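J.: I need the structure of the sequence given here:
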Amino acid sequence: MTSPKYKRIVLKLSGEALAGDEGFGINPAVIKSIARQIKEVAELGVEVAVVVGGGNIWRGKTGSEMGMDRATADYMGMLATVMNSLALQDSLEQFGIETRVQTSIEMRQVAEPYIRRRAIRHLEKKRVVIFAGGTGNPYFSTDTTAALRAAEIEAEVILMAKNNVDGVYTADPKVDKNAKKLQELSYLDLIKDGLQVMDSTASSLCMDNDIPLIVFSITEEGNIKRAVMGEKIGTIVRGK
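T.: Below you'll find the model as predicted:
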């Protein structure tokens, strides 16, 4: 294909993807590589929205397991996503890509509050929009945020960029050498087989709103563009 298959996308980045091999914090080389790949796609005229996780800084689940109040731990995780979003914004703007960060928890000194119509207007003006702060509610993951925002802005696809995994497997390929990569499956299979791609809330939301999901590796340069152009990479998850 000479033109993009998708015109408006939500790119879901895990916090771990920003950490690279270190597993914690933000790796400058990695975030620059991701920004460069987003630039490549934005220059094709594709409207790009991004949802970033916060697991490289803090995980609400970890805090909860330590005995912390779950809601408090989750709010801390939301703040971690804001830090990641600001870092990605800075990197994108260094490449000359106009970017806006919108947070579901108001902090007007550093970002805009999330307003659906304003987000869509930014996208129409070909600005990259980064959705930070999760859904603004505890007990919901950033996977669910990606599904919710994709439905709200009427994105055509969610691109789930993974670190060191190039798709969905029948089991964890790092543990089970017999694990097989799946080229395509349904959201019902994802939920029924307990495949740890996204949580059941996010999967149900995508299924109900008929939003396809492409799971691929972010570590290989150019993969975001390949996915947008309709090349067969990673695993695609569809409908029922």
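
J.: contacts, neighbours, all on C-alpha from now
T.: OK.

J.: and for Lys7, the neighbour number?
T.: The local packing of Lys7 (other Cα atoms under 10 Å) involves 17 other residues.

J.: residues in contact with it?
T.: Gly45, Val46, Glu47, Glu156 (Cα atoms under 8 Å, 6 or more residues apart in numbering).

J.: and of those, the nearest to Ala80?
T.: When the contacts of Lys7 are compared for distance to Ala80 (Cα to Cα), Glu47 comes out closest, at 24.9 Å.

J.: now the second one, please; I'll put the structures next to each other:
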Amino acid sequence: MNDAQTRFRRVLLKISGEALMGDQGYGLHPPTVQRIAREVKSVHDLGVEICMVIGGGNIFRGLAGSAQGMERTTADYMGMLATVMNALAMQSSLEDLGVYTRVISAIPMDQVCEPYIRRRAVRHLEKKRVCIFAAGTGNPYFTTDTAATLRANEMSCEAIFKGTKVDGVYDKDPKKFPDARRYDRVTYNEVLTKNLGVMDASAIALARDNDLPIIVFSLDEPGGFKGILAGEGTFTTVHG
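T.: So this is what the prediction gives:
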């Protein structure tokens, strides 16, 4: 293994629930879940310790529920439960590939996953198990972006890898504007002041305060996750 492949020892991969839908309008698309699991395994095979946080928007969107008259706290808890379902699906796909995986929930549900205990989670990582953190922070009003940044700091991760549908951060939506410009590097403050939509403001501020880089890349690019760890491919780094 060369130095470029090992420059990250421990990372957190954050993906949206929508990333698991494939071309469907909602729910889980098993071939897509399996494809992402293979991407994770390819990085795990390099010896990198991996945490994951997966959103729940493919099953339930808390803010959308709130907008339709549902009380916000209830809607957010439903969204947290959706993330547990996604985490279990990803665990199943990873273990089919021979990757030992633990789902760790901020809301205790002992029959299906472990409760979050920081020292135990760190030990799982040291034993080269993939840890999938579910149920956000366990609190309403906090997004899975904020949960990902919190867990990445608690686990002493060296970077957050944000898998999206585009190959980095742009000054405007590249799907709508052909002249959109991609940033190679952008600061936390630029993301906040220009409202670039990498993660929500709480997550960006938490990353900035702990000097935790965020690497934004396309999850749709085969081999992209592994390639970036080797210093290849197209991505944007959010830094201090």
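
J.: quick check: TM-score for this pair?
T.: After superposition, the two chains reach a TM-score of 0.97 (TM-score structural alignment, normalised by the length of the first structure), with 238 aligned residues with a Cα RMSD of 1.0 Å.

J.: about what we covered before: show me the contacts of Lys7 of the first structure that map onto strands.
T.: Glu47 (DSSP state E).

J.: name the nearest of the contacts of Lys7 of the first structure relative to Lys232 of the first structure.
T.: Among the contacts of Lys7 of the first structure, and counting by Cα to Cα, the member closest to Lys232 of the first structure is Glu156, at 16.4 Å.

J.: which position in the second structure pairs with the closest one?
T.: Applying TM-score structural alignment, one finds that Glu156 of the first structure aligns to Glu158 in the second structure.

J.: Arg7 is in contact with its match, correct?
T.: No - judged on Cα atoms under 8 Å, Glu158 of the second structure makes no contact with Arg7 at a distance of 9.2 Å.

J.: and these two? Which one has more around it.
T.: Set Glu158 of the second structure next to Arg7 and count neighbours by other Cα under 10 Å: Glu158 wins out with 18 against 13.

J.: which residues touch the more buried one?
T.: Phe8, Arg9, Arg10, Val11, Ala152, Leu212, Pro213.

J.: distance of the third one from Asp220 of the second structure?
T.: Using Cα to Cα, to the nearest Å, we find Arg10 of the second structure at a distance of 22 Å from Asp220 of the second structure.

J.: tell me which of these two has more neighbours.
T.: Arg10 (21 against 18).

J.: any idea how far the counterpart of that one in the first structure lies from Ala202 of the first structure?
T.: Using TM-score structural alignment as the criterion, the counterpart of Arg10 of the second structure in the first structure is Arg8. Arg8 of the first structure sits 19 Å away from Ala202 of the first structure, taking Cα to Cα as the criterion.

J.: was I right about the match of Arg10 of the second structure contacting Val46?
T.: Yes - the pair Arg8 of the first structure and Val46 qualifies as a contact (Cα under 8 Å) at a distance of 5.8 Å.

J.: now the top helix by length along the second structure: which residue numbers in the first structure?
T.: The longest helix of the second structure (DSSP state H) is helix 72-96. Under TM-score structural alignment, helix 72-96 of the second structure corresponds to residues 70-94 of the first structure.

J.: mean shift of that stretch relative to the second structure?
T.: Compared with the second structure after the fit, stretch 70-94 of the first structure shows a mean deviation of 0.3 Å (mean Cα distance after the TM-score superposition for the first structure).

J.: distance from the chain centre to that stretch, please.
T.: With Cα atoms, centre = their mean, to the nearest Å as the basis, stretch 70-94 of the first structure stands 12 Å off its chain's centre.

J.: correct me if wrong: Glu39 of the second structure contacts Lys226.
T.: Yes - if you go by Cα under 8 Å, Glu39 of the second structure and Lys226 touch, sitting 7.1 Å apart.

J.: ranges for the strands of the second structure?
T.: Using DSSP E, strands in the second structure cover 10-15, 49-54, 101-105, 114-115, 130-134, 159-164, 169-170, 182-183, 185-187, 214-218, 236-239.

J.: what lines up with Pro31 of the second structure in the first structure?
T.: So Pro31 of the second structure corresponds to Ala29, using TM-score structural alignment.

J.: ok, its match - contacts?
T.: Counting by Cα under 8 Å, 6+ apart, there are no residues that Ala29 of the first structure touches.

J.: about what we covered before: which non-adjacent residue is nearest the match of Arg10 of the second structure?
T.: Glu47 (4.5 Å; Cα to Cα, 6 or more residues apart in numbering).

J.: also Ser203 of the first structure?
T.: Per Cα to Cα, 6+ apart, closest to Ser203 of the first structure is Tyr187, 6.1 Å.

J.: try Ala80 of the first structure
T.: Nearest non-adjacent residue to Ala80 of the first structure (Cα to Cα, 6+ apart): Gly54, at 4.9 Å.
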